[in-house]
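K.L.:
got a structure for you, letters missing:
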């Protein structure tokens, strides 16, 4: 494992875009910060399993009848193979229409049009490089998960959560949430942030869901797009970050110099999870007064996959 450089030493490839960590794990690397999930880290994370309670972190694939960002809705067709009493089914869906990991083929540096480790659009369209299959072949996203329950913290302080407005959660607030939980971090942790977005969505009427979907860029709560946020994420050495909201960062992005999608996906190779269902996870954490757990996610093994449902489970 190479020594991790400081945030101030970025970009590593000096002729590349701002903030890149290209080459940190080799020029042919396709897993980025998931390389921090070593067998030793995963074995240590198994100590988080104490009572065996298991919690899914996936929203139903059909939860959004009108997904955000103009994405196609989920379709499920069952075919009966009469005269036999046998059924097959067919699924048609956008991999980012419900709970999802954004992969390294999803979002490029927008000005340079370069994906993780300097890959071009031609590389993306003509090979399987940076596809989600690389994560699966390495063993998936498996290690110690940590929840920062911003929504529970805000509720306790009677802070109104405006889930469908562009509200940025700062690093200082995340640190305060962690302190209130007694939560500390370790290298290779998989970070989850619960903002309360899916909870708020579940309370919307059908008409309100349609109105939200009609936004070209739907406003949403998220973490702040700032140098402070990026520095904190880098210094904590997270393997991946995920939340219950549509875009991880507050949307629309408020500071495009520090666009988290550019820096994390194209720059560092840090998977971004969105629209995770963290409601039951929050309840189980609060029951135990413990916000760490064993986490396992095995994305779809699609050669050249851009994104994937997480198939995630937290185990206490």
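P.N.:
Received it, and whenever you're ready, just let me know what you need. Values in this document were obtained by computation on a predicted structure and should not be read as measured data.
K.L.:
could you use CA atoms for every contact and neighbour count after this?
P.N.:
OK.
K.L.:
list the residues that contact residue 242.
P.N.:
Counting by CA atoms under 8 Å, 6 or more residues apart in numbering, residue 242 touches 101, 190-193, 248, 272-274, 276.
K.L.:
actually residue 156, not the one I typed
P.N.:
So residue 156 contacts nothing (CA under 8 Å, 6+ apart).
K.L.:
just residue 45 next, same as before
P.N.:
So, once contact is read as CA under 8 Å, 6+ apart, residue 45 ends up touching 143-144, 293-294.
K.L.:
next up, a structure to set beside the first:
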């Protein structure tokens, strides 16, 4: 008996050597079983590696005095020179303020609109009418900002625009230069952004609403709850996690207002409120050939965006919702 116990203590536990193997074997089995799915994943991975991660190597020119003749590797190292120049530039704080303000306006006034549209569409019982409304809401998303900008300029023209025609003949008001007025330009920017993207964003919320258990609505109706009460106590809590995730993602773009919409609607009369990081990078980088300086600005923009995403994800998790990770 004592010999058997000694042999048992002397020999290593069989499971201690077998622990890593099931993981490796399981991974190989998984790849072999789903090999065609992994093959379909290769183009997506290649896209992100080539067009998203590989260009990040070029961020090194933010720390160099980049010249075409010398190339990225041959250009002179200057350390944080471009970042110091950026932070000491009076233009930097103006474009930073404009970028943040326009994004805040878009979040405050634009972010709730797709939620409201999804809630309203969910209450429409006529499926044919519902599909027509959805298609009409989706159409602007597929129109280029160049075309939409022309439509907006035509509608808001002080001499021939429909909006000013109605204001003048219907209310006796003088024509308003909406796109040349520093007060009205941000309003038009936010409204045009809502027109362009609100309908498309309702798709995500509509999909989340369809995942709510219909029995919850039946139980609420049996208890005498009206439609508004059902929306408040069932629908909104049911899509709360989706709202939280999309809000986190939206925070990542607080430093990136985009380029096309701003560039199409922008003019010299409203540069004090319409000049943002993207248009400044275009002007200084491509027109004035200051590649290192604008790369430093882009790197600063990305770092701040990452910090905002991490912070918002943390706040959402503290509020009891599931974050991105």
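P.N.:
Yep, that arrived. As the structure is a prediction and not an experimental result, all values here were calculated from the model.
K.L.:
TM between them?
P.N.:
Scored against TM-score structural alignment, normalised by the length of the first structure, the superposed chains reach a TM-score of 0.25; 141 aligned residues with a CA RMSD of 6.9 Å.
K.L.:
inside helices: which ones of the contacts of residue 45 of the first structure?
P.N.:
Judged by DSSP state H, those include no members of helices.
K.L.:
which of the residues you listed are buried?
P.N.:
For the contacts of residue 45 of the first structure, a burial check counting by 16 or more other CA atoms under 10 Å picks out 143-144, 293-294.
K.L.:
what's the farthest-apart pair in those residues?
P.N.:
Farthest pair in those (CA to CA) is 143 and 293. Separation: 8.6 Å.
K.L.:
just the strands in the second structure please.
P.N.:
64-65, 76-77 (DSSP state E).
K.L.:
got a markdown table for those, with mean neighbour count and distance to residue 29 of the second structure too?
P.N.:
As requested, these are arranged in a markdown table below (neighbours: other CA atoms under 10 Å; distance: least, CA to CA, whole Å):
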| stretch | mean neighbour count | distance to residue 29 of the second structure |
| --- | --- | --- |
| strand 64-65 | 22 | 48 |
| strand 76-77 | 15 | 49 |
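K.L.:
what about the residue nearest to residue 143 of the first structure when sequence neighbours are not counted, helix or strand, and which?
P.N.:
Distances taken as CA to CA, 6 or more residues apart in numbering place residue 42 nearest to residue 143 of the first structure, at 4.7 Å, with adjacent residues excluded. Counting by DSSP states H and E, the element that carries residue 42 of the first structure is helix 39-45.
K.L.:
check which helices and strands the following helix or strand past that helix sits against.
P.N.:
Next helix or strand after helix 39-45 of the first structure toward the C-terminus (DSSP H and E): strand 54-56. Secondary-structure packing of strand 54-56 of the first structure (3 or more CA pairs under 8 Å, 6 or more residues apart in numbering; DSSP states H and E): helix 279-288, strand 312-315.
K.L.:
need the winner for burial among these.
P.N.:
Most buried of these by mean neighbour count (mean count of other CA atoms under 10 Å) is strand 312-315; its value is a mean of 21.
K.L.:
quick revisit: and the helix holding residue 42 of the first structure, what's buried?
P.N.:
Neighbour count says helix 39-45 of the first structure has 41-42, 45 buried, by 16+ other CA under 10 Å.
K.L.:
same list (those residues) but as CSV, adding distance to residue 315 of the first structure.
P.N.:
Below are the buried residues of helix 39-45 of the first structure laid out as CSV (distance: CA to CA, whole Å):
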residue, distance to residue 315 of the first structure
41, 16
42, 13
45, 10
